[in-house]
Every structure is written in structure tokens, then in C-alpha cells.
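>>> Output the structure for:
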Amino acid sequence: MSKRGGEPESRSVVIAGGSRKATSLVSQAATDEMRVNQFRHADAVLRQVAGKSVDAIVADESAWQPILDAEPDLPVVLLAADETLVETAINAGVSEVVRLSDPAAESLLAARLSQVIDTRQDRVDQARRQEWLETLMRHSTDSMSVLDENGTAIYNSPAVADQLGYEPAELRGQNLLDQVHPDDAAEVRTTFTDLIEKPDGSYATATYRRQHADGSWRWMETVGNVQLDNPRIGGVVVNRRDVTEREQRQRQLRDQEAYVESLLDGQPDVFYVLDTNGFFQKWNARLSEVLGYDDKDLTSMHAVETIVPEDRERIMTAMTAVYQEQSTQQRESAFLTADGERIPYQLNGAPLTDSDGKVIGLVGTGRDISERVRREERLSVLNRVLRHNLRNRTNVVIGHARTLANSVDDPDAVKRAKTIRDVGSDLNRLGVLARKVDQALDGQSDQVPMDLDEVVSRAATALPESADTRIADPPDVQCEALASLSDALEEVFDNAVRHNPADNPSVTVAYEIDPDRVTIAVADDGPKIPDHEMAVLDDGESRLKHGGGLGLWFINWVVDASGGELSFDESELGGNCVSLHLPRAEKETSKEG
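Sure thing, here's the model as predicted:
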């Protein structure tokens, strides 16, 4: 390698380590253009080469590792006496290895040094060329023209042939402003006229359609730089880039956005986008229509201002969860319109993120639930009135039936009176069960950790003394379920006894504990539960297929709302085995606290 003019270029070689063998080999292998320095310790080598250019480091076994640990990119040639070290060194990143045991070590070192130095120089040259190319690309555009103050081309770069279909000489002497699309011509001429009135170095940009030699129109993005007073140029330098595809994509995107907005505006649900501070950024026409605010009003409004006052803190908490936890939230509340009307809505919010996953806002939808709220109110009133009247009337029926049974001697009349009393008791029990269902499932309260022994013990109090009851000792674990789990289990016990004609019905309770699930299995020796009673739990009821009561539904609803499953099998006692499979508490709490 030589400098310009043929003078040899000096190369810097450093010997790392105190090996005399290394010193001797390098001295014999070095050429005249190599400047050789030796340092005993790796840290001295690193201090010497810091911030300087070094072409090669010849290191013995004591120095190569610390050097590469500190500067992995340094060109290191290892002089290896230990054969077992060679593979390790190569894997660690040494550039070359010369085995000291090799009889040709001197010539090998000379060759290796030359190779390492040449490779490093190639990298330096490549980096310089890359820098030059990057500089060229940074200051170049697709094509270039120089226009005089009238817009006439006095120079065109060769790239115009590919870009516009004309040879550069064809465009010389033509006024390029005349080749601009009629719809863009006035704006382009104004931009050019304003630009040439400015001093040299001033520039302006324009995007317009320019006619191609084949008659088509191409979108051009141009930058004009005034150099009229520059004696070497004497005109306006126009750098030109074909952006037809970009403009077409943007046009398609605008069309798509218009299509999406049209769809959103036609939806019965409200749609909106909030920034990270909770202010409206985008919305559909339905939101304006529902709230009674125009676009100008909504632009300056915070989202919670549209919510009824008593729910604003709750909605703000949900919004915070969307922003900070990137979670999807759903809440039921009511909009407060400009006229003061309250409209129930189910609101959904999800995080809006950029390409890096950073939250930049909230995208939300809302559905009017006014009809559902009115229906739920009607059902609530009907449910309360029916339960109240059912309880009062059945108590009257039961009382009269009991009095009638005690006041007549006719066996048939006594039997009929007892039938009336039993039916009344069943109706009364149905009303009580309906109240339990309403209390248990109203609002679908959260699951809570519950001790198995407490759940089973509380439910077992409903078992009559006549029942042959065998309850296994509950394991010391907790399940997660609704607080009404004991009521549901009590219903399981009641069904096991009430539908069993035996004088001493048998009921057993067993448990199965898995890492993530707890099973309570209740077995009896009574009649099998009819298949159609169990089928409706999976398939739902219809006019032609329905269950005979509310008990199994209540049990199933509580277990399902607790995140569990209900299953039915034949028991070893010959009756039914009803199993409640429930989630095991993730973090079991002590009974004391």
C-alpha cells in the first residue's frame, strides 16, 4: 500500500506482552513500512491505541484476552504456544492465529500481518466510499434542471430521460412551466415568480403534475434554489422527484378515510377518539347528534364533561386504566346532553397506539342501552311485586290448608288439604329461591376467596336430621366464587333429600383438589335427575323444551358466574353425583385475616 506519489504508507504494529519469542518473530516478519511498538501489559496497549489508528496487534497468550474484552474490534494476531487455546481464541474474535510450534512461524506471521493490515485498510477504504456515497445521495435528487428567470431550461440532467421520457437536449430551450398540468399551472407560476425575486440561496417547494413524453401526467415534488447571480450557474436549480405512486397512495388513503368516516357516520353507535389528556380528537356524526353539541363545542370538551356527574370519577378511572395499563375497559353510565337529558350508554374504550406501541390516545364506542335499562326496570318491579305477592298469598293458602286438614274427618278431604299445603309450600319455596337468585346474581359481584369447610358447613345446616349424611373433612384450601356459593350448595343438598322418597336418604360429600381447581362432589341415592332437566342447562330453554324448576338453574348460574363448571354423573350409591368445579384461590388467605 502506497501513498499518493508512490511513497510507502507507514503501518502501526503493536506487540502486546513480554514474550521474547513474540518480539523476535515480529522483528523478523516486519517490513520497512511497519512501525513496531511493544508493551508488556494489555492495559498499556489499550492506553496507547485509545483514539488512534492501529493496523495490527501481535499478542501473546497473556495479553490477547484482556485486549479483546475491552476493544472487540481491534485487529489481533495471537501467537499461541498452547494448542488448546486456538479454538477458544478464534471463537472470541482474534483476527489470525500463528502457532509458535510451527517451524514456519516467522513466514506465517509475516503473511498473517500483511493479510490483517490489508483487510483493515479495505474496511477503512470501504467506510470512506460509503461516506462519500451517502453524502452524494444526501445532496442529490432524481433529476435536475436549471431554468432561467423565464422558466426556460438551460440545463437538464441525464435522469430526465428516465423520469419524463425526454432526452435532456429535447427539453433545452423549452419553457418547462408550460408542461405543468392546467389545474396546477397558476400555483406553480406564482411560486416560481415569487422565488426569482428573492436573493441567491433562497428556495421554494412545489408539488404538481408534469406531462410525460407518453402523454401521461406524473406527480413531481420539486425544490427550486435561486442561483441567478452565481456566475457558474446563472439560473434557478430545480431538483425534481417523481412522487406519482406516493400521491396515488395518499389519494387512495383519503378515499379510504372518507369511506370509513361515511361508515362510522352511518352507525347507530357513537364512535370517538380521545387524546391522552381525554379531549375529543375525532368522532362520528352520531356522537354530535346524541350529545347535541356541534363540532366546535366537542373540539374543546373533555370526554367526562359529557358524562352524568355521579359517574365521572368512575369513568375517569377507567380511562386512566386504558392509558396506563393498555387495557380494554367497559362501563355502563349515561351521557348528559346539551339539553340536560340523561341517556344510558354502554361505553367501551381501548388504547390507541403508534407503530412503536406507545399509547397516543383512546378509541371508544358507545351503545344506547335505554331500552334495555327500561326493560330491566320493568322486570325488577315485576320480580319484586310477584315475589312479595307470591309469598303472602302462598302463606295464606298454606295456613288455610293446614286449618282445613285439622278440622275435617273425611280422609279424602284431609289428603286434598295436605296436597294444597304441599303445593303452597313449593310455591313459597320457589319465591324464596327466586329472591336468592336475584340477590346472588344482581350485578354479578366479584369472586372472593372462600374456605371449603365454611362453605360446606353453612350449606349442610339445611340437611334434615333424618338424612344419612357423611361429609368428608374439608381440606385446608380456598376456592374463588360468588358469596352465594353456600346458597347454591344448600340447593344441591335440598334437591338430594327432597326428591328422595326414602325415609333416611343418603348424602355424601367428597373433595378433589387440583393445582388450579377445587371440586365439591355431592352424591345421593335418590332417583336420577331426568336427562332433559340437565340438557336445558347447556342448550337453553324453549317453548317445547324446558326444565321443571329453578333449583338447577340457580346452582348452574352461581357456579358459572364463579368461573367454574357443573357436572352430573351417576353416584356409587346408585343416585346422582353433582360436582361443582371451582377455581382455586390464587392467593389463599388465613382464616384470621
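
>>> going forward, measure contacts between C-alpha atoms and count neighbours the same way
Noted.

>>> Mind giving me the packing neighbours of the lengthiest helix in the chain?
The longest helix of the chain (DSSP state H) is helix 370-407. Helix 370-407 sits against strand 342-353, helix 411-441, with contacts defined as 3 or more Cα pairs under 8 Å, 6 or more residues apart in numbering; DSSP states H and E.

>>> ok, and for the longest one, which residues are buried?
Of the residues in helix 411-441, 414, 417-418, 420-422, 424-425, 427-428, 430-434, 436-437, 440 count as buried by neighbour count, 16 or more other Cα atoms under 10 Å.

>>> Report the inter-axis angle for that helix versus helix 370-407.
Interaxial angle of helix 411-441 relative to helix 370-407 (axes from the mean of the first three to the mean of the last three Cα atoms, to 10 degrees): 150 degrees.

>>> quick one: helix 411-441 to chain centroid distance?
Relative to the centre of its chain, helix 411-441 is centred 53 Å away, using Cα atoms, centre = their mean, to the nearest Å.

>>> Show me what it is packed up against.
By 3+ Cα pairs under 8 Å, 6+ apart, helix 411-441 packs against helix 370-407, helix 551-561.

>>> Out of the ones you listed, indicate the one that is most buried.
Most buried of those, by mean neighbour count (mean count of other Cα atoms under 10 Å): helix 551-561, with a mean of 20.

>>> mind listing what's buried in the helix or strand just after that helix?
Moving toward the C-terminus from helix 551-561, the next helix or strand (DSSP states H and E) is strand 565-570. Neighbour counts over strand 565-570 (16+ other Cα under 10 Å) mark E565, L566 as buried.

>>> For strand 565-570, which outside residues touch it?
Contacts to strand 565-570, defined as Cα atoms under 8 Å, 6 or more residues apart in numbering, come from residues K528, N556, V559, D560, N576, C577, V578, S579, L580, H581, L582.

>>> what's the neighbour count on the fifth one?
Which is N576. Counted by other Cα atoms under 10 Å, the residues lying close to N576 total 22.

>>> hey, where'd the strands end up in the stretch 151-300 of the chain?
153-156, 203-211, 217-227, 235-242, 270-274, 280-283 (DSSP state E, counting those that start in this stretch).

>>> could you dump these to a markdown table with distance to E588 and mean neighbour count?
Below are the strands of the stretch 151-300 of the chain laid out as a markdown table (distance: least, Cα to Cα, whole Å; neighbours: other Cα atoms under 10 Å):
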| stretch | distance to E588 | mean neighbour count |
| --- | --- | --- |
| strand 153-156 | 81 | 22 |
| strand 203-211 | 68 | 18 |
| strand 217-227 | 67 | 21 |
| strand 235-242 | 68 | 23 |
| strand 270-274 | 40 | 22 |
| strand 280-283 | 44 | 18 |
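
>>> Please provide the structure for the following sequence as well, for comparison with the first:
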Amino acid sequence: MSFVPGVPTWVLLAVSVLNLGLATIAVRRREVRGAIPFAAILICVSLYALGNAVRAGSTTLATYRIGSLINYVGFLGLPPTQLWFVLGYSGRDSLLDRRFAALLLVEPLVVFAVVLTAPAHDLMWTLDGFTRAAPLAIADRTNGPVFWLNLAYTYGMILASYFLLALVGIRRHRRYRVQVGLMLIGGLVPLVSSLLLVFGFAPLDALDLWMLDVAPRGSADPTSFAFTISGIVFVIALFRFDLLDLMPVARHTLVDEITDPIFVVDLDGRLVDVNPAATDLLDAEEAAIGRPASEVVPSYGSVADDGSGSGSDVVVETDDGERYFDSSRTTLTDRAGSAVGSLLIYRDVTDRHIVEERFQRLIERSSDLVTVLDEDGTITYVSPSVEKVLGYEPEELIGVNLVEHVHPDDREDILAELSEHVDDYSYAGSHAARILDAAGDWRIMEARAANLLDDPYVEGIVLNSRDVTERRRRERRLEHQNERLDRFAGIVAHDLRNPLNVAIGRADLLEASIDDEHAESVENVSHQLERMEAIIEDALTLARSGETITETTEIRLETVARDAWESVDTGEATLVVEASLRVESDSDRLRNVFENLYRNSVEHNESTDLTVRVDALSDEYGFYVEDTGEGIPEDEREKVLEQGYTTNQEGTGFGLAIVEDIVRAHGWRLSVAESDEGGARFEVECYETPVEKQPGAV
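From the prediction side, this is the model:
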């Protein structure tokens, strides 16, 4: 007969059945968080004890190996199931994803395969008969390397689980620490027992107990009885402290760790519990507990108690300033449905309040209008700035159709635009229309429209509008001035040039036929006539130089600079062009810039050794023209750009003014500085139209 049961076998079977019974209770309460992993632990303990029961009554090594196989199924399952349970109990079960669970099962499955094939190798152990016969059979066993590696892994996993469990007890408070303490005691008893055996200390040898798989050869092991003690302790924790109810997890996760203050008030209106966030708000938990909530809970009376948990605003003065909370109160009931108190939650919305207040003030103090229309064009919101811009109170326009305030000549376009894009939720466009203000005047408004009808926070067409009435008037005045200026330029070009040309021709005839006595006078007249011609040319150029540049092309700066040099009388001066840039510009106007800068350098300096250099600015967003002449004194650098200012009696004083007007017309900026050689330097910074460096340009 291969199996002879005795007292040890029946005791171990009783332990196995006891743990299965506890597992059954846990499974019946599987709807409770943590019940399933707890049941898995108890099943592993049951298998562990069952395997030892089979081994204790074995009379052959084959039966003994079957018991060892059953024993190791439970032994290998304990570390992952314990970690599974502790992660759930401590609120860290989110860590146990599929990948992590698979990693936990790798080591047990590999070791189980080694145990299953143990007769074919000595990696796990070798069995050389029995040192004691049934009913307390003990095999003569020598443990292999995989046994010790698995033992280290198992103890490490179990100790890690107990460490996490201990942290829960440290962080929890009051009666939950007792529950955690019982669980630690129940788990540590078999662990300590097995450690004593592994290191050669077997105090129960004299009792002739059964062998545990981890025990050295010849030692008796009380670990299975230790598991029985653990079962009893867990039963106490189960029924006395509601272990499977996992109340600590709920409180720890939903109350202790939540950042919003939570207050629990009983039916008499006394504060009975608070979380750490509420403690910080009250400054003293112990002094507050037991006192009327109306005395210690901020704005307690203003929090609605309608059972719906609806919120109300609460402002609390703290050392760091005002804090804003969205508060709610919920009635707490027992299992019978009777009210036992109230739960107050103060959700900190200080950051949101600051952002809302900031944007509210920006909207209120902005000179622009923000208007929201529904799909029919009815105004559902208008910013307070409407009073400043149009003279209406915001309430006067709510519910009014916008088209009613639009000029009759503009209504058709506005209606067509709204109807065309009312279903286009990505639509954005700009419009201009005349709007009737409160005084009965028409104001020209430019609006940027965005269709946000599908946005649940807006549900409308948003118009950002600006009053451009005065700007349009200025533009019209400027257009009239430009028209008059063009007419004046035409008069200068035609009516003044014709008599001037006649006078120059007559002077040339006089110069050829007059005697030496009057030659100097005639020469002076010719010179003044030529000067008048130069002034007329510069005046015409200046009149047109400030016009806005509307058409530009990509121009190679080096080419324009060299062409302009050829059209100016530069004497013996030298031009050095180092720039290799391309810029979007009006070619003729840019050439005029270089011509006037060249003339300025030549006319104000000796041209024998004069060098004029053109190159890009270091930031590659502009260029400069400089010379090696005498330069411009610092106190005169702003004056030289004024119309009519000149230090040369032969000059017109318009050249640099023309340069500045053309530069501004491009949207650029002109500044006067000093070159490295002490000469004049004119820098053109191209803000509106960046200049690109083209190293390979030809």
C-alpha cells in the first residue's frame, strides 16, 4: 500500500478544509473589492496543507512526489496572490496591469516545470529514500540550486507585500491600524516559522511534526500549523474588523488622499470627522471634532442640503489670501436608508476663479466688443464694453436680432453671410458694417466672426468687433490729401518745369553770346536754375516717397546697389558690395534709396579716398550702407532725416528724408550710426519683410 494516513495527515487535511471554507466565504462576497485575491491566497494555503498531508502518509517516493507537486502548487501561488491582495488593499491595484501580472507568473511557472521534471535532474532536489516512515514520512532530500533561488524570490515577494501592508497601517488611523496589524501577524507567523527551519532551528522536532518542503534534511516543520494560526487570525479580521469590506481602501483612496477638504457632520450638526485637507483648512483637527459644524466649518450654513449634492460658492480667508471653493452637501444613510449625517465636500476652484476673473476683467475693460449670436442672429451675450462703444446697456441688446441695428445698405450682405455659414462649424471670417449706436449715429464696425455653435461651452457665433469709424475717417482724409498732393505734383511737374526749361534754354543762349564782363552773372543764373530743377525733382520724389508699397517682387540687393551706383556721379569714390541677399521690395523705390545714400556720402566727403560699403546686418534681417568719410555728429543724426536739413549749401535737404519715407513705406526702419572707420552708417532693419540670407546666390 502506497499511502498510510495518520494523525498528521488528518490534521493537515482539516487545515486544508478550513482554508477552503474561508475561501468559499470570500468568493460568496466577490462583489466586494479584494475578495477574489483573498480567496486565491486561502486556496494556495489549502493546497499547501493538502500536499503536506499526502506526503506525511506516503510509503513510496512516487506518492511522496505527488504530494510535493500539490504542495508546490500552493507554495508557488502564495507570492503573486499575496501581492495581488495587498496592492488592492493599499489602493495600488492600478499597477497590476496585464504585463505586470504576466511577469509575476513567469517565475512560478518555470519553477513548477522544474518540479514536474525533478526525477530527471537534480536542479530542484534529489530524493534518496525515506529517513522516517508513514504516518509521518520524511524523505532523504538534497536541495538543488533552483530550490534556493526560488526560496529567495518567494521570501522577497512576501516581504515586499508585508512592507506595503505596513505602510497602509502607518498612513491609516484609528481602528484600521488594528486590522492591518492582525493581517501582518497572521502573515508573519508562517514566514518566521519557515525561516527558522531553513536556517536549522526546529523547536518542534520533539513533537514529531511533518516535513515542510523548505526544511533542511532531518528537521520537523511547524509551518503548516502556523498557517492554521494565520487562518484563525484572518477569520478574526474578517468578522471582527470587516476585512473584506475593504473600508480602509475606500477611506484612504477617496478621503485621506483627496486634495479637497471633506467634513462629516452628524444629525446633531456636530463635526465628527475630517480628512487631512480639511484639517489644513481648519488648522486644528482635534479642537474641531465634536464641536458644532456651524462654528468651525467655513460657510456651513450657506451649503445647500437638498440631497442632490448641488454646489454653492464659498470664500475662505487663509494666511495665503482668499481661497474659493465649490461646496456640496450629501446626506449619509445607513444600510436601512435612515439618515445618519451629512458629507460636505469643498472643491478648491481658486485657480479656476482667478482665470475666470482675469478673463472677465479683460472682456469688461477691453475696447473691443464680444458678441455671441444664435443661429438666427439673435444676440445671446454682449460684453460690457458695448456701453462705451455704442452707448447701450448690455441688457438692452440681449434677445435683439443683430440685423435690426445694421444699416439697411449692409443688411443683405450680413444676412447672406449668416445663412451661408450657419452650418459651417469651422467657419471664420472678417466683416465690416455700419451699426446704429444709442445716439442714433452710424458707427463703422469691423468684426471677426467664428462659428462655435457646436461648442457646448459657447453654442453661438462669436463676433469680436472693433469701432473703426475714426480710422475710416482718417483714411478718407488721407486719401483726399494724397489726391491734392498728386494734383500739386502734377502742377509742379508740368507748370513749373515748362517755364524753368525755357529759362534754362535762354540762359544757355545768353552764355554763348555775352561778353566776359557779364559771364559770371549768367553762369550764376544758370547754376541757380539747375538748383531749382534739382529741388523740383527732389520735391516730386519726396511727395511720392511716403506712399505705401503695395506691389513687391523678390530683388537681389547686390544688383540694385550696383545699378544705383552707376546712375550717380560718384567721382573717384569706390563701392564695395558684400551683401548676397534677396528682399521683397519695390525695385525702383529701393534703387532710389541707394542713389540718395550714395549722393549723401559723395557730396559730404572728399571722394578721392572715399569707400562706400553695402552689406547685411549681423541678424540677417536688414542691410546697411556706410562710408569712410567724416561721419555725422551724434547730436545731428536725428536732424539729418528731417526735410530741408542740410549742411551742404549746394544740397536740397530732401535726400535723406526721401530715404526715410521709402524705408517706412516698406514697413522697415532707418537708423543713423557710425561706421567702424568713423564715417556715416545707415542701417535698414526689415521688420515687416524679413531678408533671407542666400549664400549661394549668383
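
>>> Can you tell me which of the strands of the stretch 151-300 of the first structure is nearest to T119 of the first structure?
Nearest to T119 of the first structure, of all those, is strand 235-242, at 38.7 Å by Cα to Cα.

>>> neighbouring contacts of the closest one?
140-149, 163, 196, 218-229.

>>> can you do 7 Å?
Strand 235-242 of the first structure has contacts (Cα atoms under 7 Å, 6 or more residues apart in numbering) with 141-149, 218-228.

>>> Just give me the neighbour total for the closest residue to K388 of the second structure other than its chain neighbours.
Spatial nearest neighbour of K388 of the second structure, chain neighbours left out: S367 (7.7 Å); criterion: Cα to Cα, 6 or more residues apart in numbering. Per other Cα under 10 Å, the neighbour tally for S367 of the second structure reads 17.

>>> now swap in L127 of the second structure and tell me
16.

>>> Same question for the one 3 residues further on.
Other residues near F130 of the second structure come to 17 when the count uses other Cα under 10 Å.

>>> How about I513 of the first structure?
15.

>>> go on, V403 of the second structure?
18.

>>> Not counting sequence-adjacent ones, nearest residue to it?
The nearest residue in space to V403 of the second structure (Cα to Cα, 6+ apart) is R411, at 6.3 Å.

>>> what packs against the host helix or strand of the one you found?
Taking DSSP H and E as the definition, one finds R411 of the second structure inside helix 408-421. Packing contacts for helix 408-421 of the second structure, counted by 3 or more Cα pairs under 7 Å, 6 or more residues apart in numbering; DSSP states H and E, involve no helix or strand.

>>> tilt between the longest helix of the first structure and strand 342-353?
Using the same axes, to 10 degrees: helix 370-407 of the first structure against strand 342-353 is 120 degrees.

>>> hang on, the earlier thing: in this structure the residue nearest to V403 of the second structure contacts H405, no?
No - the pair R411 of the second structure / H405 is not scored as a contact, 9.1 Å apart, by Cα atoms under 7 Å.

>>> Let me see the ranges of the helices in the stretch 101-250 of the second structure.
All helices of the stretch 101-250 of the second structure, identified by DSSP state H, counting those that start in this stretch, fall at 145-171, 176-198, 223-240, 247-251.

>>> can you tell me which of those helices comes nearest to L12 of the second structure?
It's helix 223-240; of those, that one is closest to L12 of the second structure (Cα to Cα) at 7.3 Å.

>>> so where is the closest one in the first structure?
The aligned range for helix 223-240 of the second structure in the first structure is empty, by TM-score structural alignment.

>>> Provide a list of residues in contact with T279 of the second structure.
Counted by Cα under 7 Å, 6+ apart, T279 of the second structure has contacts E285.

>>> Secondary structure element holding it?
Going by DSSP H and E, T279 of the second structure is in helix 276-282.

>>> repeat for R582 of the second structure
Applying DSSP H and E as the criterion places R582 of the second structure in strand 581-585.

>>> Mean distance of that strand to its aligned residues in the first structure, please.
With mean Cα distance after the TM-score superposition for the first structure, strand 581-585 of the second structure departs from the first structure by a mean of 3.6 Å once superposed.

>>> name the helices or strands packed onto that strand?
If contacts are counted by 3+ Cα pairs under 7 Å, 6+ apart, strand 581-585 of the second structure sits against strand 553-556, helix 557-566, strand 692-693.

>>> Can you list the buried residues in stretch 352-365 of the second structure?
For stretch 352-365 of the second structure, using 16+ other Cα under 10 Å, the buried residues are I363, E364.

>>> swap in stretch 156-170 of the first structure?
Buried residues in stretch 156-170 of the first structure (16+ other Cα under 10 Å): N156, P158, A159, V160, A161, Q163, L164, Y166, E167, P168.

>>> since we're on the nearest residue to the fourth one once chain neighbours are set aside, how many residues are nearby?
Across the structure, with Cα to Cα, 6+ apart as the measure, the residue nearest V160 of the first structure apart from its sequence neighbours is S143 (5.7 Å). Using other Cα under 10 Å as the criterion, S143 of the first structure is surrounded by 20 other residues.

>>> S143 of the first structure -> the second structure?
So S143 of the first structure corresponds to V265, using TM-score structural alignment.

>>> Same check on V492 of the first structure?
Under the alignment defined by TM-score structural alignment, V492 of the first structure is paired with L597 of the second structure.
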